[in-house]
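Asks: here is a sequence with its predicted model. Questions after.
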Amino acid sequence: MGKTMTTKNNLELKGRYRKQTLLAAGIVAATMAGVPQTVSASEEDWLTKDWEVSGYIREYLSWNLENPTLIGPGPNIFDGEQRDDYRYDLSMARTVGKLNLFRDFGNARFKFTGRISRESPTDYLKDLQAVADEWAQTGGASGSSVNLRDDVYDDEEIRELWVQGDITDTTNLKVGRQQVVWGETDFFQLLDVVHGYDFRWRSFLEPENEELRKPLNLVNLVQRVDDLDGSLQLLYIPGRLNDGENRGNSYDVEGGRWANNPNKGITFASAPFAANVPYNYDHSEADMDDDSYGLRWNGLAGDWGYSVAWFHGPNPNPVANPNPATNPGRPDLQTNPYEYEGNPAAAGEFIYPYIDIFGVTANNYFAGPDLVFSTEIAYIPDAPYNVGIAGGAAGLGAGEACGFFPGFCGIAEKSLVRSMFRIDKQLDLQDFLGTSRPSFFTVQLFNNWITDFEREEQLVNLAGFGGETKEFSSIITAVLATNYANDQINPSLAVGSDLTYGGGFVIPAVEMAYGDHIRVRLEADIFWHETDQDRPLEGFNDTNLFGYFSGNDQLTARLTYQF
């Protein structure tokens, strides 16, 4: 990336941290002003003592177990060839440092968390960058090329910066940069929609999802209602105090190591010809400067714990808003409720339309079978889906296609019900596996139901892929976690299967603890699928979720020194 773009990024980064620092100073002053202090005049070091300091230094390493698809442009643009064999190559060498500072002042608490990430230029990463540069040079939008290390992987971030205090005996206020977790599951998002996730450097595989969740500057008020055995939580997220890129989920559309197969090396913002699709955070129906709000009642009803919630904010996943000027054909499907507001020469824009999500959760322990049952149900009355199964590069006749990619006929809003049912149980496997204590087992079933489904609308699961959305779909996952040598050696096995579209994953792993400070985790990430796409930007077929991960089998090692 040129010097001008780098300077621009640095100015944006400085502005972002300046904004967060000003916010932090304001909330500290406001909160502390209303909280009585008990500091003695003789305690001159009251600001510097009693701080809790923690954090880690972590190294990630991963190796390809398959040969990922990496095709650069050829003489006729789409006639490129596979670049080398990357099987067993080092695909990631990532160093991360995290620092936590916490202080309890009595009636107020303060926390700061900062994280710095740096990637080493592996040979595989260098080839990804080279191919991305080649595709950008075939006619991508000016200034839209991406430097994977500088723009995607390397990062300096304030993860937490908040003040929390009790306004009354039953009212608690927490203001600043933080994470708010809703719902009963931490695997697929149902009600956990307050924050987006950054899946670009590690996809969905990181065990601690707080490392992937994007923190936000927000106001978090909890009012306890003791007479009703519950509490009411109110959230307010000021849009102008949060960057647009920190809203919604971020997927690898920059052509990096977790780009959907076969798009490694393809940067959507700088795709060839008019096929580029950049993000638009200022769309009138998806303006990230707009505020978000949420309400959640959390309570007890007999032995059941339950919650009822509503959230108004950006759709968790982006949808492609196609440009009708560059996507002719199929006017019968082009019923887009969103006007196109992007680059007139582009194929479209990625947007996060604002939606409302209503949900309930419940959980209970059953002594007879000795298990915990939990469920989560979310209703989205206007969930956005991309429309159009076939893409123009698939060799179809006039009138059959919708432009450059599947899904580029437009966007349809559908009524969506999402549900999760889970069982957690301790299994006594000492006699069978020789574990040092009972093992933890969990199984989860996820379901989607489009209540006003119409097949002729040709909904797709992901723009750019031809997998057709079905009225009902389900995924099942299970995890078995065991412990040996008094929790010093902890193997686990995670499996999942797409019951509707086919494919799945299996992740065997082991985490080893050495004393209080050193943790080592080894895992293999294995995927399988029914259909995958062989060529970038052409040959579209019915590829779905696990087809996106084709070629991404890998071995990962994570070394952590925690303090």
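Replies: Thanks, I have the structure now.
Asks: contacts, neighbours, all on C-alpha from now
Replies: Will do.
Asks: off-centre distance for stretch 205-219?
Replies: Here the centre of stretch 205-219 is set off from its chain's centre by 8 Å, with Cα atoms, centre = their mean, to the nearest Å.
Asks: nope, stretch 207-226 is what I meant
Replies: The chain centre lies 15 Å from the centre of stretch 207-226; the measure is Cα atoms, centre = their mean.
Asks: buried residues, that stretch. List them.
Replies: Residues of stretch 207-226 classed as buried by neighbour count (16 or more other Cα atoms under 10 Å): 212-224.
Asks: kindly report the same for stretch 364-377.
Replies: For stretch 364-377, the neighbour count (16+ other Cα under 10 Å) marks Tyr365, Leu371, Val372, Phe373, Ser374, Thr375, Glu376, Ile377 as buried.
Asks: what about the fifth one, which SS state?
Replies: It stands for Ser374. strand (DSSP: H, G, I helix; E, B strand; the rest coil).
Asks: want to compare, so here's the second one:
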Amino acid sequence: MRSKGVSKIRASVLAVAAALGGFAGSPAWGADAAGNYEVAALQPGDAAVKSWAADDFSFNLSGYARGWVSVNLEDQPELKAIGEKSKGKLSMVRGSLLLDADAKTGAVKWKAIGRVDREYKTDYLKDLERLRETNGTDQGGHANSILDNYNRGEIREFWAEIPLGERVTVKAGKQQLVWGESDFFHAMDLVHGYDLSWRLFFEGENEEWRKPLTLISTKIRVPEADGMLAAYIRPGVDRCQDIGNTYDIQGGRWFFQPYRGFDLTAVTDKDCDHPSGDYRDVTGGVRWSGEAFGLNYSLAWLTTFSADPVANSAFRPYKKAPEGAVFDRIHPQIDVYGMTVSGYSSTLDAVLSAEMAYTKDQPYNIGTGAFLDPVVPGNVGIGLGGVKLKDTLTTMLRIDKDLDLQGIFGTSRPSFSSIQLFDTQVLNFKESDDLVRLFAYGTPLTEHNTILTAFTTLNYRNDTINPGFAIGFDLSHGGGFAIPSLSLTLNDEWLARIEADIFWSGNRSNKVAFSGQRSQLFGYFDNASQLVFRLTRQF
């Protein structure tokens, strides 16, 4: 009941924070009229490649070339301080090329996905680069070009899937594993981290931003119980940068206010060898999904790395001294136990879904207030006072419904709409723990952090013209976002989209770095509203 198009829409709903490779060349191959690539027919005399001529061999190549342009809609205080304007300037000019190759040799399926991303250094990015020089965080060989934040080139996936009998399949290699029901606030979808360095809002798919890992995964179908058992093991051969979420901490366009133009890597390192989170440690998980009483459900356990980093402070070291001048970013291991359930309600004519995840020993930083406490000497704020582990409970409730707006707006079919409520609760919460929500801010963590989102999409001319609107509110601290958008299918090859990402902070945004001023989720995005254009050529 959840189409790929629905997943795209959900991924655009929120913030607060993902595909390439290919091969071609051995046997001869070409494209058919639909643009699919297949191995060319072999001639009888082609003895050297006869082994490729089996009936059960196939090869397909697809992909896209994509471009983005974004424009700032507001002036930003960091650049105002050096006499530069932000409003109206291009914040992003980006291009990507993705190749997706599929092959089948006998019963074995193969996949290779590669992507190359490149950006143009706009005047706005040059301003941020100069600001890094002004504040002294572009020295010592750190990020010589701000484009180091954004340029990429990698093999995204490379795996083989082998059936073992009629019920079991095993997939080995670099891959993506999706567990859970929610698309942006990831309660159970924690196998992978996400690369959020070049974007935090605007439309796309989680598959583009999820950081694939080298896994051995399996699925075991159990029809007698109307279910399937899935499991994976991560042997610990990935790179350090593959672990946890990646944010734009090098002073770029998506660093949280008021830290744009401040290269945090000048005073911190990422420690992947920390005793609480060594990237070479083996991790894994097990998930059962099935149907019962007309409901779809799942139960899961996994041990993984905390998605968001915490600071191992030089002032209050956690288990080992950091190597960075001020702190190291670490991703301690956590255990997550979760469940999902969804089903159709004939009374509401809607699909109702729920997801719940209990996290054991979620790490948080300690130390609210400014960097150095002017009242109590020796107290360290902005999250640099140590690390404390707390259990958390994350809950998601959602209702998906097709609204009949044809008579009102003249749409060609009912409009898919969704309302979603997300809540993260810190269990055994104590104000005396002095926990902060995010290091580099002195904002106290609250017991509940609750977000309400909603969106709808209208469909015209057989889904070739699709206006949409998404909105969200931070019910705990104020602030929110609105995203009006328009998606166009120009023909079978060309797709276009334009959207505005509009934020308001509810007066919870910092104005001065390291000051300990109050700043909650949408305060991070204050003055970051933008207009985004995207054009895709599929092949």
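Replies: Sure thing, it's come through. Predicted, not measured: the structure shown is a model, and the values here were computed from it.
Asks: wait, which of the buried residues of stretch 207-226 of the first structure is closest to Phe527 of the first structure?
Replies: Leu212 (20.6 Å; Cα to Cα).
Asks: which residues touch that closest one?
Replies: By Cα atoms under 8 Å, 6 or more residues apart in numbering, Leu212 of the first structure lies in contact with Tyr197, Asp198, Phe199, Glu206.
Asks: among the residues you listed, name the buried ones.
Replies: Counted by 16+ other Cα under 10 Å, the contacts of Leu212 of the first structure give Tyr197, Asp198, Phe199 as buried.
Asks: buried set for stretch 142-159 of the second structure?
Replies: For stretch 142-159 of the second structure, using 16+ other Cα under 10 Å, the buried residues are His142, Ala143, Ile146, Leu147, Asn149, Tyr150, Asn151, Ile155, Arg156, Glu157, Phe158, Trp159.
Asks: equivalent analysis for stretch 427-437 of the first structure, please.
Replies: By 16+ other Cα under 10 Å, the buried positions in stretch 427-437 of the first structure come out as Leu427, Thr435, Ser436, Arg437.
Asks: how close does the second one get to Glu210 of the first structure?
Replies: Yep, that's Thr435 of the first structure we're talking about. 29 Å (Cα to Cα, to the nearest Å).
Asks: the last one too?
Replies: According to Cα to Cα, Arg437 of the first structure stands 27 Å off from Glu210 of the first structure.
Asks: ok, the third one next?
Replies: Look at Ser436 of the first structure and Glu210 of the first structure: by Cα to Cα, they are 29 Å apart.
Asks: likewise for Gly407 of the first structure?
Replies: Gly407 of the first structure is 31 Å from Glu210 of the first structure, by Cα to Cα.
Asks: same question, Met92 of the first structure
Replies: For Met92 of the first structure, the distance to Glu210 of the first structure equals 20 Å [Cα to Cα].
Asks: same deal with Lys414 of the first structure?
Replies: On the measure of Cα to Cα, Lys414 of the first structure and Glu210 of the first structure end up 30 Å apart.
Asks: one more: Phe540 of the first structure?
Replies: Per Cα to Cα, Phe540 of the first structure is found 35 Å from Glu210 of the first structure.
Asks: again, but for Leu480 of the first structure
Replies: With Cα to Cα as the criterion, Leu480 of the first structure and Glu210 of the first structure are 21 Å apart.
Asks: swap in Gln554 of the first structure?
Replies: To Glu210 of the first structure, Gln554 of the first structure is 22 Å away according to Cα to Cα.
Asks: who's in contact with stretch 469-487 of the second structure?
Replies: With contacts defined as Cα under 8 Å, 6+ apart, stretch 469-487 of the second structure is touched by 12-14, 448-457, 464-468, 495-508, 520-523.
Asks: then stretch 195-206 of the first structure?
Replies: Taking Cα under 8 Å, 6+ apart as the rule, stretch 195-206 of the first structure contacts 152-153, 179-180, 212-216, 246-252, 256-259, 316.
Asks: ends of that stretch, how far apart?
Replies: Across stretch 195-206 of the first structure, the terminal residues are separated by 16 Å (Cα to Cα).
Asks: mind listing the helices for the stretch 251-400 of the first structure?
Replies: Ranges of helices in the stretch 251-400 of the first structure, per DSSP state H, counting those that start in this stretch: none exist.
Asks: likewise the stretch 101-250 of the second structure?
Replies: 123-134.
Asks: what do you get for the stretch 451-563 of the first structure?
Replies: Ranges of helices within the stretch 451-563 of the first structure: none, based on DSSP H, counting those that start in this stretch.
Asks: distance of Ala259 of the first structure from Tyr548 of the first structure?
Replies: In terms of Cα to Cα, Ala259 of the first structure sits 8 Å off from Tyr548 of the first structure.
Asks: got it, and Gly539 of the first structure?
Replies: Taken as Cα to Cα, the span from Gly539 of the first structure to Tyr548 of the first structure is 14 Å.
Asks: do Met92 of the first structure as well
Replies: Taken as Cα to Cα, the span from Met92 of the first structure to Tyr548 of the first structure is 19 Å.
Asks: same thing with Asp155 of the first structure?
Replies: Separation of Asp155 of the first structure from Tyr548 of the first structure (Cα to Cα) stands at 26 Å.
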